[in-house]
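Asks: Provided below are the primary sequence and the corresponding predicted coordinates.
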Amino acid sequence: MEQSEISWKQTFKNQTFWVFRSLLLGIIIGPACYLLSYLIGLAGTVRDSHWWLIFALPLAGAFISWGYNRIDPVLRESSGTTMEIINWNIRKRTNPTENPDAPQKSISPWLAPVILVSTLISHIFGASIGKEGAGVQVGTSISSFLARTEMRLMKSDSSQDMGIWLCIGSGAAFGALFKAPIAGTLFGIMVASPNIARFDAMLPCLVGSLVASFISSSLSIGTPFVLGVVDLPWSIKNALIALCLGVAAGLLARLFFVCSMTARKLSSRLLPNQYVRTVVLSFVLVLCFVLIYLATGSLEYCSLSASLMNDSRPWSFVIKILLTVISLAAGFTGGEVVPTLVIGASAFRALGLIIPLPLPTLAVFGAIGMLSGATNLPLVCFALGLEVFGFANFEYLFIICVMSFIVSGRDSIYPNQLKA
């Protein structure tokens, strides 16, 4: 039997095993993401009905910090650990002479319940954070648990296999949360290393993301992003406008990085104690919410603030950046993707004062464009835009994603990405 035939059969066998594993992961992660989205929606309803809960935000923040320190402080670094495990095999293949040691850290089984509870608390009391970060960590926690279970039963230990498990878990969760299986697939293989994708995990990521997304859709995870996008005709003028909008989205993403990093470094230096830092910044958040309510009569800037994508004031994006940066520096959990989408959409709606394009179309360009620059994942964001908002203006959307990615630089809301 020829070597090529043996290699083909081995590849087919391995991929078949991974398809069954990814089916199992998708079946578990889909309902888990539905539960997360449902509970976050319920948390928002409770907060809206009991607005006074925002005054307890400092206590909520202190409780979250206590919980992490009590259970395992390393849980806060789980996102970085996930990327380190995924990237180990990439480093081994791209730098064979270095022979890097296998990662010594692992994903704790406590991650899923801890991140779920802390995210719900953050939303109930009004912190300006998202949900996808929590969902992805729930997915990686589940996949890590199943991987370790299989390794114990099979008496094997493969860091390469663990990396694929985590790719599937993160991709399936992302796809389920946004009902975007293609974006979920690309997210799973690219999030840890945007320049060198884990194509060995592509098929299982696709299967896991499709299954999880189908289940979450069947359980009726609704998307808060409903925009009546207007299809624009193809023209040189519109292409140049898209080019400029891509630059603006990249600069906006860069502004968000700088503000977020500055806030975290400054607060850590001035308030080195985690509990004191969380409580003080939570009081600042409460003060901001009160002032905003007195000025606008609304608490829509709390939590996800998805309504700002459809109706916002010219200065809404500035307020949302401020609240998100403070919430993240205080240690509240949930994620940054949804706030990034909201900031980008509200900022580009403000550009409608000077750019003669429909506001819903500008909102989509801003949301997806800023996310592309903020994540260093232009292909993921392009696919997400198509799956969530439709195929209208796909040429302009691609231009905006590429330009934003280039202009924003190497920084990302995922600081542990492999910069190859």
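Replies: Done, it's in. Numbering: from 1, shown residues only.

Asks: all contacts plus neighbour counts: C-alpha atoms, from now on.
Replies: Fine.

Asks: any idea which element the closest residue to Thr333 other than its chain neighbours lies in?
Replies: Nearest residue to Thr333, sequence neighbours excluded (Cα to Cα, 6 or more residues apart in numbering): Thr119, at 5.2 Å. Assessed by DSSP states H and E, Thr119 sits inside helix 111-124.

Asks: neighbours of the residue nearest to Thr333, how many?
Replies: Per other Cα atoms under 10 Å, the neighbour tally for Thr119 reads 27.

Asks: so it is in contact with Lys131, correct?
Replies: Yes - under the criterion of Cα atoms under 8 Å, Thr119 makes contact with Lys131 at 7.4 Å.

Asks: now list whatever residues contact both of the two.
Replies: Common neighbours of Thr119 and Lys131, counting by Cα atoms under 8 Å, 6 or more residues apart in numbering, are Gly334.

Asks: got another, please set it beside the one above:
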Amino acid sequence: MRLPPSARPLMQWLFLGGLVGIVSGVASAVFLYLLDLATDFRERHTAIVYTLPVAGLVLGALYDRWGKPIRGGNNLVIDSVHEGDTRIPLRMAPMVLLGTVLTHLFGGSAGREGTAVQMGGSLADAVARRFGVTATTRRELLAAGIAGGFGSVFGTPIAGTMFGLEVVVIGRMSYEALLPSLVAAVVGDLVTRGLGIVHTPYPVPAPLPLTVPLLGKWLVFAVAVAGVAVLFVELTHRLKKAWERHVPALPLRMAAGGALVVALWWLVGTDAYLGLGVPTILRAFSDPNLPGEAFALKLLFTALTLSAGFLGGEVTPLFFIGAALGNVLARLLGLPLDLGAAVGLAALFAAAANTPLALSIMAVELLGASVLPHVVIVSTVAYLLTGHRGIYPSQRLGRLKHGGPLLRRLVPLRELPQEPDRPGVDRAPE
């Protein structure tokens, strides 16, 4: 029996998307298992943090020798979606996994989304090459790899699906990749959970009806979130450029960055800002005595770690920064503490990554449906206020955030002039 033409794309994506989901889910499960082991070892043997500069020197030498083709990280994956001749080497998956686990083992402040996205992207590209798919199908498979990695590492398959569509182009959604992204994210999540991985449970805030005074508070909240998002993005990017300009050798750069992280750790006198920082994220939901400077310190630890070249992502550190900031703002604005932490957790990453829809859905998957209207409001306003910048310089801009016609071409954020409203960004005729 021959399948009708309309059923063939469905069967193709069930197979290819499912395959990407399986390999992404297995990779995430292995990664999360090793990450737990590394974190547990570091917490029981805190003195290992003093060796972070040495670890940076060795990691930098290894990465400088064998990792140059994959040094773009998440930006390489996004570039590959847009540029058919940009390949993602399969070595990215094991190298970024090992590098991130070692970063956490020795005390660097980093996340896990970057690793999952890069593993998903490199494995998806390997699947595309293995089956000799067209350039168009390959791009859609790469989006599925992003979705599969993101969804499986956080246990949020629907948010992973939306993230794979939304992160690639600001102002346009890649709906042609919707089905493969959904299949990869759902299958990846099922595989990761099936292999015994248990994701962190977050508190579920009680429902709070929207009122006019509450809307005013959320607007103030959004302004603060946008300001911190801009600070994180600009500090991380500028520190990275300064490191590359003054310390061009990657091993020395990572060693020096590791030394600064160790010095900062010694000065603050707590391990709370090392690694993922999940205990402090959970504490932000209930502790009115959380230090007001916690969000700023985590921001500094993370910017130093990532700008120096250590591997990992930004999501969980931004969750920490956002939840701690939300805790402070909730106390100042008279909001429920758990709701403030929940909204800050999701909205800060939404603003920094230009993905307000994905993070609004992620908030529901992690924190329950009661947070949805509040997260959407704050994420949207903060997303607009951050301007045309983000943690991924390779993100393409399809339309200016405040509206107007489509741009003549998709412009990477790294190529934008300081003020994209000025001449220099071509816009399509109205």
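Replies: Sure, I can see it. Bear in mind that the values here come from a model prediction, so they are computed numbers and not experimental data.

Asks: that older thread, what's in contact with the helix or strand following the helix holding Thr119 of structure 1?
Replies: Under the assignment DSSP H and E, the closest C-terminal helix or strand after helix 111-124 of structure 1 is helix 132-154. With Cα under 8 Å, 6+ apart as the test, helix 132-154 of structure 1 has contacts from 25, 29, 32-33, 36, 78-79, 82, 106-113, 115-116, 119, 157-158, 162, 165-174, 177, 333-338.

Asks: go through the helix or strand harbouring Asn89 of structure 1 and flag the buried ones.
Replies: Here Asn89 of structure 1 sits within helix 78-94, counting by DSSP H and E. The neighbour-count check on helix 78-94 of structure 1 (16 or more other Cα atoms under 10 Å) flags 78-92 as buried.

Asks: what's Phe310 of structure 2 aligned with over in structure 1?
Replies: Aligned by TM-score structural alignment, Phe310 of structure 2 pairs with Phe332 of structure 1.

Asks: is it true that Pro317 of structure 2 touches Leu297?
Replies: No - here Pro317 of structure 2 lies out of contact with Leu297, judged by Cα under 8 Å, at a distance of 10.8 Å.

Asks: neighbour count winner among these two?
Replies: Higher neighbour count among Pro317 of structure 2 and Leu297: Pro317, with 29 against 17, using other Cα under 10 Å.

Asks: which residues touch the more buried one?
Replies: Counting by Cα under 8 Å, 6+ apart, Pro317 of structure 2 has contacts 109-111, 276-277, 298-299, 302.

Asks: what's the matching range in structure 2 for stretch 20-36 of structure 1?
Replies: The aligned range for stretch 20-36 of structure 1 is 15-31, by TM-score structural alignment.

Asks: and that stretch, how far from structure 1 on average?
Replies: By mean Cα distance after the TM-score superposition for structure 1, the fitted stretch 15-31 of structure 2 averages 1.4 Å away from its aligned residues in structure 1.

Asks: which of the residues in that stretch are buried?
Replies: Quick answer for stretch 15-31 of structure 2 (16+ other Cα under 10 Å): 16-29, 31.

Asks: so what corresponds to Thr81 of structure 1 in structure 2?
Replies: Under TM-score structural alignment, Thr81 of structure 1 pairs with Leu76 in structure 2.

Asks: you'd agree Asp411 of structure 1 is up against Leu255?
Replies: No - using Cα under 8 Å, Asp411 of structure 1 makes no contact with Leu255, being 10.9 Å away.
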